[in-house]
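**Q** this one's structure only:
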């Protein structure tokens, strides 16, 4: 059955797995970390997707001091920022962002990456950075906490219920749902986590801005 259209006022966009495919880098870095700790890499990666690195470490090693996790997270962020091999755009991402810009749809990036990593990956994928963005430096709690999405909605000037989030991970989808938003789940990981709509990528999404005087709504159609 095809996905029903969604009507909204603003969009909040995750980056990794949603706009940018960075799985190759994430796997290299976190498999290396897991090996150094003697941990199962597949289990580590299941926890890592969508979270800030220190949050992943806290979940996996709950007895470790926070300052140790923060220090190791800085090291991993530096590795990830320098390693752009295999970073590419998700199919349809460039056209989707172009359509949002052309229709002047309010939208913001809400990512667990810091500014340096977000800038590097979006650039490597050939995608423009949205003018509004909530990065790791902007929040006190990582996804699945809803803080980032709530701040993104506030940055754009909309209530959470007037926003649709685009996410790929369990942690990200949980964060957006907890913020009171509808969620478009993108990619192979998303469907298992209860998004409002699930799509394989961004290739067949059609963006139509309202012209009927209803206050700047946008309709999202998801194709077949």
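**A** Now that the structure is in, tell me what you want to look at. Since the model is a prediction, treat every value here as computed from it, not as a measurement.
**Q** rest of the way, CA atoms for contacts and neighbours
**A** Fine.
**Q** now residue 70: how far from residue 54?
**A** Per C-alpha to C-alpha, to the nearest Å, residue 70 is found 6 Å from residue 54.
**Q** packing partners for the host helix or strand of residue 27?
**A** Element membership for residue 27, per DSSP states H and E: helix 23-37. Judged by 3 or more C-alpha pairs under 8 Å, 6 or more residues apart in numbering; DSSP states H and E, the packing partners of helix 23-37 are helix 41-48, helix 66-82.
**Q** so residue 70 and residue 54 - more neighbours on which side?
**A** More neighbours surround residue 54 than the other of residue 70 and residue 54, with 21 against 17 (other C-alpha atoms under 10 Å).
**Q** so what touches the strand or helix carrying that one?
**A** Counting by DSSP H and E, the element that carries residue 54 is helix 53-60. Residues from elsewhere that reach helix 53-60, judged by C-alpha atoms under 8 Å, 6 or more residues apart in numbering: 44, 47, 48, 64, 66, 69, 70, 72, 73, 76, 77, 142.
**Q** if you set the cut-off to 10 Å instead, what comes out?
**A** 30, 39, 43-51, 61-77, 112-113, 141-144 (C-alpha atoms under 10 Å, 6 or more residues apart in numbering).
**Q** below is structure B, check it against A:
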């Protein structure tokens, strides 16, 4: 059903929300799973939304954290150089264009370098405010990234709406005290505040009082 949300600022995840990078994620993480004798499907189930080291800690809980960080760096190098199949989520170009003069930030588990590479590969403009992996001490589902995004924009958490696709990201947005618009099929199972299949179903307009009105089809 169509719905309307009102906010002061929007906080946007990248992978799966603005950029479809599933092809790269599948290639890199299935190869990693094979190295460690893990089921590729099980790995893909938990990788979305998290920083790599956090995914590894879930899957290999007895492994030293130093090895997770080392593997994370290696996989990041692969992801930065692999942009084949990276495309915008349907509606993302127009959606970001509509936010150009409105308060919004990118909040991603990717590093700044990877965020710039993937947004560039998808031909999407980078928001002026970006909270990347380097900004936080804890990966989603911890709310730290979203709370920092709100603070950078100068708004209270309750005044922000998050756009997310993953279980970890939706949990992080809720833990931050924010409403969440779930984007795509992955999000549907995790009870976001509102749900869309693509960003083509979202229209944002600025009200006279400076608030943002989200029309969700």
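**A** Looks like it arrived, so ask away. Quick caveat: nothing in here was measured; it's all calculated off a predicted structure.
**Q** overlay them and tell me the TM-score.
**A** After superposition, the two chains reach a TM-score (TM-score structural alignment, normalised by the length of the second structure) of 0.99; 217 aligned residues with a C-alpha RMSD of 0.6 Å.
**Q** quick one: buried ones out of the contacts of helix 53-60 of the first structure?
**A** Among these, the ones that count as buried by 16 or more other C-alpha atoms under 10 Å are 30, 44-45, 47-51, 69-70, 72-73, 76-77, 112-113, 141-144.
**Q** counterpart of residue 175 of the second structure over in the first structure?
**A** Using TM-score structural alignment as the criterion, the counterpart of residue 175 of the second structure in the first structure is residue 178.
**Q** so its match versus residue 190 of the first structure, what's the distance?
**A** In terms of C-alpha to C-alpha, residue 178 of the first structure sits 16 Å off from residue 190 of the first structure.
**Q** which of these two has more residues huddled nearby?
**A** Counted by other C-alpha under 10 Å, residue 178 of the first structure and residue 190 do not tie: residue 190 has more neighbours, with 26 against 17.
**Q** buried set for stretch 109-117 of the first structure?
**A** Buried residues in stretch 109-117 of the first structure, counting neighbours by 16+ other C-alpha under 10 Å, are found at 109, 110, 111, 112, 113, 114, 115, 117.
**Q** just say helix, strand or coil for the fifth one.
**A** So that's residue 113 of the first structure. coil (DSSP: H, G, I helix; E, B strand; the rest coil).
**Q** any idea what it aligns with in the second structure?
**A** Looks like residue 113 of the first structure aligns to residue 110 there (TM-score structural alignment).
**Q** where along the first structure do the helices fall?
**A** 23-37, 41-48, 53-60, 66-82, 93-102, 115-124, 147-156, 170-178 (DSSP state H).
**Q** which one of those lies nearest to residue 185 of the first structure?
**A** helix 170-178 (7.3 Å; C-alpha to C-alpha).
**Q** now do the closest one: distance to the chain's middle.
**A** Mean-position distance between helix 170-178 of the first structure and its chain equals 10 Å (C-alpha atoms, centre = their mean, to the nearest Å).
**Q** for that helix, name the packing helices and strands.
**A** Here helix 170-178 of the first structure touches helix 41-48, helix 147-156, strand 163-167, strand 182-186, going by 3 or more C-alpha pairs under 10 Å, 6 or more residues apart in numbering; DSSP states H and E.
**Q** what packs against the longest one?
**A** So the one you mean is helix 147-156 of the first structure. With contacts defined as 3+ C-alpha pairs under 10 Å, 6+ apart, the packing partners of helix 147-156 of the first structure are strand 10-13, strand 107-110, strand 132-134, strand 163-167, helix 170-178.
**Q** pick the most buried one from the ones you listed.
**A** Greatest average neighbour count among these goes to strand 163-167 (a mean of 29), per mean count of other C-alpha atoms under 10 Å.
**Q** counterpart of that one in the second structure, which residues?
**A** Under TM-score structural alignment, the match for strand 163-167 of the first structure is residues 160-164.
**Q** so what's residue 115 of the second structure up against?
**A** By C-alpha under 10 Å, 6+ apart, the contact set of residue 115 of the second structure is 14-15, 19, 80, 106-109, 121, 126, 130-133.
**Q** dump those into CSV; add distance to residue 3 of the second structure as well.
**A** Listed next are those as CSV, based on distance: C-alpha to C-alpha, whole Å:
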residue, distance to residue 3 of the second structure
14, 23
15, 25
19, 24
80, 37
106, 24
107, 24
108, 26
109, 29
121, 32
126, 28
130, 28
131, 28
132, 30
133, 32
